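Student: sequence unknown, structure follows:
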């Protein structure tokens, strides 16, 4: 997918350089997704695993972004190492800005998505008004490069907000959540091949690579009981940093993504290529229909009982979008759960009840801890199977733990809570 709509406007009025961005080949999209993935996982590693904190991590990467961008802006041609280092850092920085709004300021994700959409439209509007092109094949002046990097920063923030909002609405796990942005990027690529506006399809795909890369990173880093591959944030970061390094070395040596000097100069001065307006209108209609279908899919997923995927990812107690279910409904839901899990809960609950009735409060408390551990271990499987039933049972498990661990336990309260849980468990 490529953005190939050059224009002579203002090209001779500012400091001339060779094109400062790579040719849009398959290598461009591969390394872009790699950068996005490592940006997500590395930020999580520094912020959460090392305990640096969100604000301090944001400050660190903002400073790093300014320094990397200063080096990139001083160059007069595309240099793979400098360019892709800047992309990696800006991917982290844009993500952190959205996280600050969400986690520190409590701004809802739909508001963040709206704000960054308006901001991106404003950047593109000013860019177009000044330069009469949004093509990345025309980044040959300092003003155009400034607009380009500002747009890239906002696309990462927007992609973060949109991707997180999607997870909040749907509750999809890390693996499943990869499919939607991957499918949408595939549609953009097909439309570009068909004859859609190349600049429009490029920037739409560019935005979508952020949730795709982040979801891939979450899928690789998440533990197996959360439907991930269990590499961890540090392991995922190392794998993708190595892949980025190998790709950058290859591109530096092969120059496979360099826009040649002669091509660059003629692109700036030549008239834009002829475009099929009919195909562009058809493609625009398909993009609109795809947007409507995507909204409908998200609305349907939001209407179904599900866990808040962001809460689960951050280790918070999941909550379903519709946790209301009757006692008989919960008993029916339990039958869909893995029998090994249900049998284990029943055995531990019955043991706890027997210990309560025999007056062994210490033993009952210890066995209740076993119940809590088993319940937490099975959470990922049960939520994915039926979140509403999980929510119903979770309240009953909490009632048992509260009764058994009370400072002055009441045997009747304990027995009633355990009897209720055993009844629901069948």
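Tutor: Cool, the structure landed. Since we're looking at a predicted model, the values are computed, not measured.
Student: use CA for all of it now, contacts and neighbours both
Tutor: Will do.
Student: tell me where the stretch 51-200 of the chain has helices.
Tutor: 54-74, 80-99, 109-131, 142-170, 174-177, 179-194, 198-221 (DSSP state H, counting those that start in this stretch).
Student: what's the closest of these to residue 298?
Tutor: Among the helices of the stretch 51-200 of the chain, the nearest to residue 298 by Cα to Cα is helix 142-170 (6.4 Å).
Student: which one of the helices of the stretch 51-200 of the chain lies closest to residue 251?
Tutor: The nearest among the helices of the stretch 51-200 of the chain, by Cα to Cα, is helix 80-99 at 6.9 Å.
Student: centre of the chain to that closest one, how far?
Tutor: Chain-centre distance of helix 80-99: 15 Å, with Cα atoms, centre = their mean, to the nearest Å.
Student: buried residues, that helix. List them.
Tutor: 80-99 (16 or more other Cα atoms under 10 Å).
Student: what's it in contact with?
Tutor: 21-22, 32, 35-36, 38-40, 42-43, 54, 57-58, 61-62, 64-65, 68-69, 71-72, 112, 152-158, 160-161, 248, 251-252 (Cα atoms under 8 Å, 6 or more residues apart in numbering).
Student: put this next to the first one:
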């Protein structure tokens, strides 16, 4: 590890994306794909094998992300996708494997998220995604992302199953709740950080609820397409979106100074 990437020291460039419109679209796609991909593998293969493998792949994806000099869509969104898959598995293990009620796991993950935010704020005095310019801040960022995925999975299952809203009903509800922070921000131009993270948490149950609605059998209120086909379809959409973002990012990097893109001194 070089001095430029040592924990707490500045990195060459920010390695996470700004939350524009494309960011939210890809984010929702990854949440839905993470939900159905997790279900497909866990129900097709032994969970004792699948969960550790998913964890190892997640760690590899995060290492690749942290070794990047700057934001690269393929690296970042691959890591985000693996967080989605493993976060779903982690939440499901608590309920299916250990019998923890969804209300309890939702409350537990919400508490963990609050603690992560508190420690992040005390340490860095900022929770802004526009200021992820040190390795330590990026560690806080990914810890937050992981927790929001687990929280969103538990919350989506809680509303769909325990509260009886069903997958479609939950999806519509979370779509409305997801839109509220955006309306508040554009109307007031205030609380940008709070509205961002609130919306970010909501993307998980939003994408997962609609993906489950397509994938789950009719007896559970779904369209019975199956988690495998839904995952495959979403993966194609994911590849197209990330490919488009990669082309756009390369175009932007060509027009920016090297010290802003992390390519200064690169071969």
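Tutor: All right, it came through fine. Remember, predicted model here, so these are calculated numbers, not experimental data.
Student: turn the helices of the stretch 51-200 of structure 1 into TSV, including distance to residue 365 of structure 1.
Tutor: Listed next are the helices of the stretch 51-200 of structure 1 as TSV, based on distance: least, Cα to Cα, whole Å:
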stretch	distance to residue 365 of structure 1
helix 54-74	38
helix 80-99	39
helix 109-131	41
helix 142-170	36
helix 174-177	35
helix 179-194	44
helix 198-221	34
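Student: how much space between residue 88 of structure 2 and residue 178 of structure 2?
Tutor: Counting by Cα to Cα, to the nearest Å, the gap from residue 88 of structure 2 to residue 178 of structure 2 is 19 Å.
Student: which one of the helices of the stretch 51-200 of structure 1 lies closest to residue 362 of structure 1?
Tutor: So among the helices of the stretch 51-200 of structure 1, helix 198-221 is nearest, using Cα to Cα, at 38.5 Å.
Student: could you give me the residues in structure 2 that the closest one aligns onto?
Tutor: Using TM-score structural alignment, helix 198-221 of structure 1 lines up with residues 192-215 of structure 2.
Student: next one: the matching stretch to chain centre, how far?
Tutor: Centre to centre, stretch against its chain (Cα atoms, centre = their mean), the figure for stretch 192-215 of structure 2 is 9 Å.
Student: that one: average distance to aligned residues in structure 1?
Tutor: Mean deviation of stretch 192-215 of structure 2 from its aligned counterpart in structure 1 after superposition (mean Cα distance after the TM-score superposition for structure 1): 0.8 Å.
Student: now that stretch: buried residues?
Tutor: 192, 195-215.
Student: same thing with stretch 104-115 of structure 2?
Tutor: 105, 106, 109, 110, 112, 113.
Student: hang on, the earlier thing: filter the contacts of helix 80-99 of structure 1 down to the buried ones, ChimeraX style.
Tutor: To isolate in ChimeraX the members of these that are buried, counting by 16+ other Cα under 10 Å, one can use:
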select :21,22,32,35,36,38,39,40,42,43,54,57,58,61,62,64,65,68,69,72,112,152,153,154,155,156,157,158,160,161,248,251
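Student: and the gap between the residue located most distally from the centre of structure 1 and residue 423 of structure 1?
Tutor: No residue in structure 1 sits farther from the centre than residue 358, which is 51.3 Å out by Cα atoms, centre = their mean. Residue 358 of structure 1 sits 20 Å away from residue 423 of structure 1, going by Cα to Cα.
Student: same question for residue 365 of structure 1.
Tutor: Taking Cα to Cα, one finds residue 365 of structure 1 at 20 Å from residue 423 of structure 1.
Student: again, but for residue 333 of structure 1
Tutor: Residue 333 of structure 1 is 13 Å from residue 423 of structure 1, by Cα to Cα.
Student: contacting residues for the residue farthest from the centre of structure 1?
Tutor: No residues are in contact with residue 358 of structure 1 under the rule Cα under 8 Å, 6+ apart.
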